[in-house]
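K.L.:
Got a sequence here, can you build the structure:
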Amino acid sequence: MELDFERCYRAVDSRDQRFDGWFYTGVTSTGIYCRPSCPASTPKRQNVRFFPSSAAAQRAGLRACRRCRPDASPGSPQWDVRADVVGRAMRLIADGVVDRDGVPGLAARLGYTERHLHRMLRAELGAGPLALARAQRAQTARTLIETTELGLAEVAFAAGFGSVRQFNDTVREVYGASPSQLRTARRAAVGGAGTVTLRLAYRPPLHAAALLDFFARRTLPGVDEVRDGTYRRGLRLPHGTGEAALTPAAGYVAATLRLTDLRDLAPAVARCRRLFDLDADPVAVDQTLGADPALAPAVAAEPGVRVPRAADGFEMAVRAIATQQVSLTSARTTLTHLLASIPPPSPVDHEVSEGFGDQTSRQLHDQRGEDGGGGLRGFVGAEEVLRVADAGFRMPVGRRETIRAVARAVADGRLDLDPGGDREETARQLTAIPGIGPWTAGYLAMRALGDPDVFLATDLAVRRGADALGLPDNPKTLDAYASRWRPWRSYAVIRLWRAA
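P.N.:
Next up is the predicted model:
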């Protein structure tokens, strides 16, 4: 990725927070790298290098600044919205695919050879998949060191390191301090065994009320809830289950995560960031939408409206299909009955993972029982839905069979509804399933896959919102009008829903 020196240097000189996560500033005279908004004195031009990723800065021998903590900056909005291989790879790495399946597993998910994938990532990000995963591993380790009482050896393996020595060497190299020194100097609160409390950074503004209102209208008993300004939900994670409590605050979202297996910290954080669309660039979105006189008053009144995303692609598919041609209230009743027909899994079945942390996992289970955790569970998986009898659906036969067809495709690995999936291929596969049309495929592209440029012209609420704003409500005319909102039409959909 080409980084214009003058533009980057001006952003650093003005300490512009909008550029945090877009690039990283390396200072050769001090041997550290920072986020653009670092409050330290602006370095001299001859001592500055700019990097497209923290991993690239680390490969150049620089350590993370202890003042601005660049490893905790918002994620790059470029990789968040791009649908190409590099964007998909970044989302999969953030979800921990390299830690679980290695580079071969990542390459297989993307459909490229390891060599070609490495070449593409090096060209765009200045670092290969192992270096990118290593940078994330180091950040996960730091979070665990500062927010839990786990022993450092347990932290090492929970963060994904292959050995304690590798863990110690990486932490010293990235942060310029040993793990024990980081723990001594920690500033975050400790929430108890199995509980991690951290701050999820975002680029302001963030219209938190719009997010909480959206989720509140769609909560399902036992899965998620909105209460006292906090969104809580259960999570299905690669190594077990978890719960997340997300509370928007000024400049960050406070996240409390309860995990049955701490190896799931990075995937849990990635899902939480997706849910609240925290890697978006709201200034760029609002500038485009606000240029339209019809939307300008709404943008000025409510800056920073995000697209509420999904923690689980299959969950979003079931929700979307159940909502076809019925109200949200009816869909919630149907989905509540479906979930009630599936018994919850035994926590211990998920907590004890082969070859890692049996004792620690049981301790986490004991702690969750003591502190009242475990009240929410993640949405059911595809295999569980396939075992539900006809009576468990309480919906028209066609809709029931559509859900089953999606479940079979996901369970067989033929359909990828995660953010790392190929958007065009996923849309093609979805629309080939009887009962799924352009609206459902578009809705999933927007909320599950994170496509920023989806417009649902036939959606009744979108048309009502358009009418409320004095826009044409005929789907064909409205779709043509919406072209002026590219590439942020998904955000326009949310604003039209709010107008309705």
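K.L.:
from here on, contacts and neighbour counts on C-alpha atoms
P.N.:
Fine.
K.L.:
Grab the most central residue of the protein for me.
P.N.:
residue 274 (2.6 Å; Cα atoms, centre = their mean).
K.L.:
and that one, that's in a helix?
P.N.:
Yes. Counting by DSSP: H, G, I helix; E, B strand; the rest coil, residue 274 is part of a helix.
K.L.:
What strand or helix carries the nearest residue to residue 93 once chain neighbours are set aside?
P.N.:
Once flanking residues are discounted, residue 93 sits nearest to residue 133: 6.2 Å by Cα to Cα, 6 or more residues apart in numbering. For residue 133, the element it lies in under DSSP states H and E is helix 129-147.
K.L.:
Going by contacts, tell me the helices and strands next to the helix or strand following that helix.
P.N.:
The helix or strand immediately downstream of helix 129-147 is helix 152-158, counting by DSSP H and E. Secondary-structure packing of helix 152-158 (3 or more Cα pairs under 8 Å, 6 or more residues apart in numbering; DSSP states H and E): helix 129-147, helix 164-175.
K.L.:
before we move on, the earlier item: residues near the residue nearest to residue 93, how many?
P.N.:
Residues lying near residue 133 (other Cα atoms under 10 Å) number 25.
K.L.:
ok, so what distance separates it from residue 498?
P.N.:
38 Å (Cα to Cα, to the nearest Å).
K.L.:
With residue 428 instead?
P.N.:
Relative to residue 498, residue 428 is positioned 29 Å away (Cα to Cα).
K.L.:
what helix or strand does residue 231 sit in?
P.N.:
strand 230-237.
K.L.:
Residues contacting that strand, please?
P.N.:
The contact list for strand 230-237 (Cα atoms under 8 Å, 6 or more residues apart in numbering) reads 212, 215, 222-226, 241-248, 264, 267-268, 311-312, 376-379.
K.L.:
what are the ranges of the strands in the chain?
P.N.:
24-27, 32-34, 48-51, 63-64, 195-201, 224-227, 230-237, 240-249, 252-259 (DSSP state E).
K.L.:
To compare against the first, here's the next sequence to fold:
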Amino acid sequence: MISTAVTRTRDPRPDPGPRLETVYRPRGALSLGATVGVFQRGPGDPAQTRDGAVLWRATRTPLGVATVALRQQADGAVRAAAWGPGREWAIAQVPALCGAEDDPTGFDPSRHPLIADSHHRHPGLRLGRSDLVFDALVQSITEQKVTAIQAFAAWRRLVTWFGERAPGPAPKPMFAPPSIDGWRRIPSWAWHRAGLEPPQSRTIVQAARRGASLVAAVERATDGPARDAVLTSLPGIGPWTAAETRIRALGDPDAVSVGDFHLAHQVGYALTGRRVEDDGMLELLAPWAGQRQRAIRLILASGVSEPRRAPRLHPMDHRDR
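P.N.:
Okay, the predicted model is just below:
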């Protein structure tokens, strides 16, 4: 059972309303942590956290803010509870979040021994989807051309400062991301204090000005290239950001984040023992066309990575400059 005890805090909690519960029983193996854990943006993410065996999410749904608690039972089923005005949407979305719409048809892991081994060792790895296009887009923009530490810190500050306090008995104060209009209204000084560079903040504000029409156009698009065309029509959004948005919001099994600082090197080293650039990565992934994101996720899950050749890059803090 998911505990409903409210942690004592001086932070006021909104009225959670009635709790809704459901049990999602996946058709096959499911690793909740591997499938849903990837949506968390760093250890201090105010919108997603893990407390023991329970995974907590604060989301802004089309019906309002909701808090969701997920716990996987010994039989593989996922028990879910939700609070807040968006609880019905959040409960209905749990199967998709857990990969119920993920279709591995046509994926052949035997084409490479490393992927075959990883597929065997991680049978519960699914491609989940959040169905929250704008949130995924903002996350991807904040992660452009910076270290993960910088991006996660900026996301944490902005969501905490301008998001909405999540309802329900989460183990610590959690916040749902701002609304689309809320992102547009963040003052310029706040972006800087959060550690986000002007090109990123401008891109988020410009995307928010198109708001609902942008989200609707992405959702109407019928395939990855069509979704990319919608997203990359905005200044500041390129193929990497579009692919990351498709992966997180829509669970796109074929999206490849071309232009990533590390990904091509990781894929090349895992599959060939040497680094490759983007063109080489795409050539290596070609045997899994239509399922390239699944192949990438299994490569990353394998734990095989190139030995570090140089000291880790330390992020620069520009907020006081």
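K.L.:
which residues of the second structure does the helix holding residue 133 of the first structure align to?
P.N.:
Using TM-score structural alignment, helix 129-147 of the first structure lines up with nothing in the second structure.
K.L.:
could you give the angle of that helix to helix 164-175?
P.N.:
Between helix 129-147 of the first structure and helix 164-175, the angle comes out at 90 degrees (axes from the mean of the first three to the mean of the last three Cα atoms, to 10 degrees).
K.L.:
what's helix 129-147 of the first structure packed up against?
P.N.:
So helix 129-147 of the first structure, by 3+ Cα pairs under 8 Å, 6+ apart, packs with helix 54-59, helix 85-94, helix 97-110, helix 152-158, helix 164-175, helix 179-184, strand 195-201, helix 265-275.
K.L.:
Give me the buried stretch members for that helix, please.
P.N.:
Buried residues in helix 129-147 of the first structure, counted by 16 or more other Cα atoms under 10 Å: 129-147.
K.L.:
swap in stretch 248-266 of the second structure?
P.N.:
248-260, 263-266.
K.L.:
still on that earlier bit, which stretch among the helices and strands packed on helix 152-158 of the first structure approaches residue 391 of the first structure most closely?
P.N.:
Residue 391 of the first structure lies closest, by Cα to Cα, to one member of those: helix 129-147, at 43.8 Å.
K.L.:
gap between the aligned residue in the second structure for residue 428 of the first structure and residue 239 of the second structure?
P.N.:
Using TM-score structural alignment, the equivalent of residue 428 of the first structure in the second structure is residue 229. Per Cα to Cα, residue 229 of the second structure is found 9 Å from residue 239 of the second structure.
K.L.:
Neighbour count for those two, which is higher?
P.N.:
Between residue 229 of the second structure and residue 239, counted using other Cα under 10 Å, residue 239 has the larger neighbour count: 19 against 16.
K.L.:
now the alignment partner in the first structure of that one: how far from residue 405 of the first structure?
P.N.:
Using TM-score structural alignment, the partner of residue 239 of the second structure in the first structure is residue 438. Separation of residue 438 of the first structure from residue 405 of the first structure (Cα to Cα): 17 Å.
K.L.:
cool, and residue 220 of the first structure?
P.N.:
For residue 220 of the first structure relative to residue 405 of the first structure (Cα to Cα), the value is 23 Å.
K.L.:
Going along the chain, name the helices of the stretch 301-450 of the first structure.
P.N.:
313-323, 328-340, 347-351, 358-371, 382-386, 397-411, 423-431, 438-447 (DSSP state H, counting those that start in this stretch).
K.L.:
what's next to the longest one, contact-wise?
P.N.:
Translated: helix 397-411 of the first structure. Contacts with helix 397-411 of the first structure, where a contact means Cα under 8 Å, 6+ apart, come from 314, 317-318, 321-322, 382-383, 385-386, 390, 393, 415-417, 430, 433-436.
K.L.:
do that again at 6 Å, thanks
P.N.:
Identification of contacts with helix 397-411 of the first structure by Cα atoms under 6 Å, 6 or more residues apart in numbering yields 382, 415, 435.
K.L.:
From residue 228 of the first structure, how far off is the last one?
P.N.:
I take that to be residue 435 of the first structure. 38 Å.
K.L.:
And for the first one?
P.N.:
Between residue 382 of the first structure and residue 228 of the first structure the distance is 32 Å, computed by Cα to Cα.
K.L.:
between those two, which one's more packed in?
P.N.:
The neighbour count for residue 382 of the first structure versus residue 228, taken as other Cα under 10 Å, is higher for residue 382 (21 against 6).
K.L.:
which residue lines up with the more buried one in the second structure?
P.N.:
Match for residue 382 of the first structure (TM-score structural alignment): residue 180.
K.L.:
sorry, back to before: measure how far the helix holding residue 133 of the first structure is from the centre of its chain, please.
P.N.:
16 Å (Cα atoms, centre = their mean, to the nearest Å).
K.L.:
Next: stretch 81-93 of the first structure.
P.N.:
Taking Cα atoms, centre = their mean, one finds stretch 81-93 of the first structure lying 12 Å from the centre of the chain it belongs to.
K.L.:
rewinding a little: which one of the strands of the first structure lies closest to residue 333 of the first structure?
P.N.:
Across these, residue 333 of the first structure has its closest neighbour in strand 224-227 (14.4 Å, Cα to Cα).
K.L.:
and the closest one, which residues are buried?
P.N.:
Judged by neighbour count (16+ other Cα under 10 Å), strand 224-227 of the first structure contains these buried residues: 224-226.
K.L.:
for stretch 100-111 of the second structure, same thing?
P.N.:
Applying 16+ other Cα under 10 Å to stretch 100-111 of the second structure flags 100, 102, 107, 109 as buried.
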